[in-house]
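Trainee: Give me the fold of what follows.
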Amino acid sequence: MMSLDISADNGTMTIGEKLGQISWSLIFLITLVASIGFAMLYSAANGNIDPWASRQMMRFGVGLAMMIVIALVDIRVWMKLSYPLYGIVLVLLIGVDLFGNVGKGAQRWIDLGFVQLQPSEMMKVTLVMVLARYFHGATLEDTGRIPFLFVPLALVVAPVGLVLAQPNLGTSLMLILASGSMFFLSGVRLWKFGLVIGAVLIAVPLSWQFLLHDYQRDRVETFLDPDSDPLGTGYHITQSKIAFGSGGLTGKGFLQGTQSHLNFLPEKQTDFIFTMLAEEFGLVGGLVFLFLYCLLLLYGFVIASRCRHQYGRLLVLGLTVNLFLYLFINVAMIMGLIPVVGVPLPLISYGGTATLAVMVGFGLILSAHVHRDVRMSRRGLGDL
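Mentor: Predicted coordinates:
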């Protein structure tokens, strides 16, 4: 599956040697999963490559090239750039709140002239990078000191607050959960998590009353009782469950899904694309797809275990947890297990910034794999 034994410091390898060390089997698996997405977008357009499948393939091609380039860059360079990249994306988030474009009731995009960018998607990557950089070389004694955690907490609170202001509850939730995993992986003791969870539970009534928007409260109430308004706030999840269940064991067949092709299923090209897959390919098709996704997660854990430096391990584990959160939240959402929060299914759902952000994340994972044996000092960058 993966060739992982290198005895020399592979930061000194040539481009050709680095290309040889890239996990091409992982790239094949990424392409396979993305191809399933192309097929579902083709089906969502009733057997037409436009408007979704063609654009998604183009974006994936650009993302694939970016991923390979990122993989060839020394991991110590990405470590050095962690703070600057985080700062740039944070500034873009501030720009969204000040000048961003409004779509579907939320202000989440910023127009850069040549592209409309959703900085909150890029923050999912750069936040993991900056936390991995901060915790690189940290000992259990360091993470046991509460003042040591003030800086990473500030690094998390700033983007979460800006994303909540858009408003974007789903992405805020992902940022919090991914950051929490980074704190845990860095050795922060469980009792500290208990304090935070306790504070959150105390704040829930206030958040419900003063922070959540009306549509967000409607989503929670619909989750608790989806049949209370089946033609209004409960329409999305009701139609999703109907489509999901109607696929049966083997599905209705490619391009034969009635709920999606008769336009009962909303947002079939984005948030609810897995529902369409389950309707057309059934339980078997859904399980095969989830198996392929689990292989992607397994690759991440294996690569992290082979990194000799803490930055690479934390970076890969954080990005892998991020990918898991995408999958878990999206699938749980469309099955009615959690409220609808608008989280896409990476490599499958139609989307520009989200697709590129996921590909950048995979590029960093591959970079950590190629440069898994480079030498890094406890706080510095080693010999670069």
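
Trainee: Please count neighbours and contacts with C-alpha atoms only from this point.
Mentor: Noted.

Trainee: Give the buried residues for stretch 182-197.
Mentor: Met182, Phe183, Leu185, Ser186, Gly187, Val188 (16 or more other CA atoms under 10 Å).

Trainee: Output those residues in CSV; the columns should cover secondary structure and distance to Ala368.
Mentor: Shown next, in CSV, are the buried residues of stretch 182-197 (DSSP: H, G, I helix; E, B strand; the rest coil; distance: CA to CA, whole Å):
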residue, secondary structure, distance to Ala368
Met182, helix, 17
Phe183, helix, 20
Leu185, helix, 17
Ser186, coil, 17
Gly187, coil, 21
Val188, coil, 23
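
Trainee: Could you export the residues you listed as CSV, including distance to Arg308?
Mentor: Formatted as CSV, these follow (distance: CA to CA, whole Å):
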residue, distance to Arg308
Met182, 18
Phe183, 19
Leu185, 15
Ser186, 15
Gly187, 17
Val188, 21
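
Trainee: To check against the first, give me the structure of this:
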Amino acid sequence: MRGVGLVPEPLAQLPWRIILLVLAIGGFGLVVLYSAAGGSLRPWALSQGIKLVVFLGGAIVASRVPESWWKAGAWPVYAGILIALIGVELLGAVKGGSQRWLDLGFIRIQPSELMKPAIVLAVARFYDMLPPNEIRRWGAIWPSAVLIGLPFVLVMTQPDLGTALMIGAGGATVMFLAGIPLRLFAGGALSVAVAAPLAINFLLHDYQRNRILIFMDPESDPLGTGYHISQSKIAIGSGGVWGKGYLNGTQSHLDYLPEGHTDFVFATMAEEWGLIGGCLLILAFILVIRWGLDVGQRAESRFARLTAAGLATTIFFYVAINLAMVMGLAPVVGIPLPLVSFGGSASMTVMLCLGILMSIDRQNRRAGRRGGL
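Mentor: A predicted model of the protein is given here:
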């Protein structure tokens, strides 16, 4: 039996550096949630800690799934989640004015979250099957556009602008990495720019429209639509370089900062841990994303390369959109900071992405050992 000491080979083969880094991010998130609750494990830190352990266990299980299984299951999984999104539209549970969940009695699931990695797998599978000489033809564009467009529209109707944008961005990233010409992306960007005013005025709900418009000047309505962004920037700025000290934040403890344990958890953290804490947290996420991109670069198959890069950029979009949102650089679109914000959906999605990345990494290392024989 091969292994390292008394550690079984399957455990020894795991990328423990990245697992420990993810645990460090999640553990720091628990520390922040403990403070956000006024120095209490309930109602957020304890629940989040249990979810973190469960989802990490799921990621480790996913890492043992062969790459070929992800490839074979890409389209069936996509189709199943697409059907679930249609089910949400017809039978979904309404919460907070949004219809995003399927209530199965024993569990409530949010199919739109699962679509984020599923769209990467589906589009990567399409381009893996496509002959290289077809990549610059129309037949390389419209099928993937349909694959992306269907869930995008269904999620927009829930309504969930942030998740819809992430689904579109994840699919478009795989298209770009597959080799779709830049001029087509430029044309698509121009079309979006032309259609954006119409979409803002006629397709978005009033609160979505106000969020997009107010982020350019949140001080114009500091007690209304711009309240979240204004209070978030106050919390981040008041933390300074070193922060006010753990458990000494005022914006969150005095309830000035809305959603300080979910979407705006970074502002809660920055007030107490300052610029130093914020930079270290961002660095940790950068290391995770870089590892994911490295996994893609080492992959042998086209499917694995596109999937790994797409999943790594999905994690990047989570982090980048949330940070831009809490700093007032983007509209408030309800994207949490994964592994740090309270809630299971984003953590589950990111852990699933990491599990698939670890599966591809395992395949890479096995191929490397065979090549060294």
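
Trainee: one step back: show me which of the buried residues of stretch 182-197 of the first structure is closest to Val151 of the first structure.
Mentor: Phe183 (12.0 Å; CA to CA).

Trainee: Would you map the helices across the stretch 251-373 of the second structure?
Mentor: 265-298, 302-326, 345-372 (DSSP state H, counting those that start in this stretch).

Trainee: among these, which is nearest Arg64 of the second structure?
Mentor: helix 345-372 (6.0 Å).

Trainee: What angle do helix 302-326 and that closest one make with each other?
Mentor: Between helix 345-372 of the second structure and helix 302-326, the angle comes out at 150 degrees (axes from the mean of the first three to the mean of the last three CA atoms, to 10 degrees).

Trainee: Once you drop chain neighbours, what's closest to Lys116 of the second structure?
Mentor: Ile167 (5.3 Å; CA to CA, 6 or more residues apart in numbering).

Trainee: Translate the one you found into the numbering of the first structure.
Mentor: Alignment note (TM-score structural alignment): Ile167 of the second structure maps to Leu175 of the first structure.

Trainee: Just the element for that match, please.
Mentor: helix 169-185 (DSSP states H and E).

Trainee: and the angle from that helix to helix 310-334?
Mentor: Counting by the same axes, to 10 degrees, helix 169-185 of the first structure lies at 140 degrees to helix 310-334.

Trainee: so who does the residue mapped onto Gly226 of the second structure from the first structure touch?
Mentor: In the first structure, Gly226 of the second structure lines up with Gly234, judged by TM-score structural alignment. Taking CA atoms under 8 Å, 6 or more residues apart in numbering as the criterion, Gly234 of the first structure is in contact with Thr222, Phe223, Pro226, Asp227, Ser228.

Trainee: among these, who's most crowded?
Mentor: Neighbour counts for the contacts of Gly234 of the first structure (other CA atoms under 10 Å) peak at Thr222, which has 24 neighbours.

Trainee: Name the helix or strand for that one, please.
Mentor: helix 214-224.

Trainee: got the buried residues for that helix?
Mentor: Neighbour-count burial for helix 214-224 of the first structure [16+ other CA under 10 Å]: Gln216, Arg219, Glu221, Thr222, Phe223.

Trainee: Same check on stretch 54-65 of the first structure?
Mentor: Arg55, Gln56, Met57, Arg59, Phe60, Gly63, Leu64.

Trainee: what does stretch 19-33 of the second structure give?
Mentor: So for stretch 19-33 of the second structure, counting by 16+ other CA under 10 Å, buried means Ile19, Val22, Leu23, Ile25, Gly26, Gly27, Phe28, Gly29, Leu30, Val31, Val32, Leu33.

Trainee: Same question for stretch 106-117 of the first structure.
Mentor: Buried, per 16+ other CA under 10 Å, within stretch 106-117 of the first structure: Gln107, Arg108, Trp109, Ile110, Leu117.

Trainee: ok now that stretch, how far from the chain's centre?
Mentor: Centre-to-centre, stretch 106-117 of the first structure and its host chain are 19 Å apart (CA atoms, centre = their mean, to the nearest Å).

Trainee: residue range for it in the second structure?
Mentor: Counting by TM-score structural alignment, stretch 106-117 of the first structure sits on residues 98-109 of the second structure.

Trainee: Quick one: end-to-end length of that stretch, please.
Mentor: Start-to-end span of stretch 98-109 of the second structure (CA to CA, to the nearest Å) is 14 Å.

Trainee: Where do the strands of the stretch 101-250 of the second structure begin and end?
Mentor: 108-109 (DSSP state E, counting those that start in this stretch).

Trainee: hey, where'd the helices end up in it?
Mentor: Going by DSSP H, counting those that start in this stretch, the stretch 101-250 of the second structure shows helices at 111-129, 142-156, 161-178, 182-202, 206-214, 227-239.

Trainee: out of those, deepest packed?
Mentor: helix 111-129 (a mean of 25; mean count of other CA atoms under 10 Å).

Trainee: Pull the residues that contact it.
Mentor: So helix 111-129 of the second structure is contacted by 70-71, 74-75, 77-78, 81-82, 84-85, 100-102, 140, 144, 147-148, 151, 155, 163, 166-167, 170-171, 174-175, 178, 302-303, 306-307, 310-311, 314, 345-346, 349, 352-353 (CA under 8 Å, 6+ apart).
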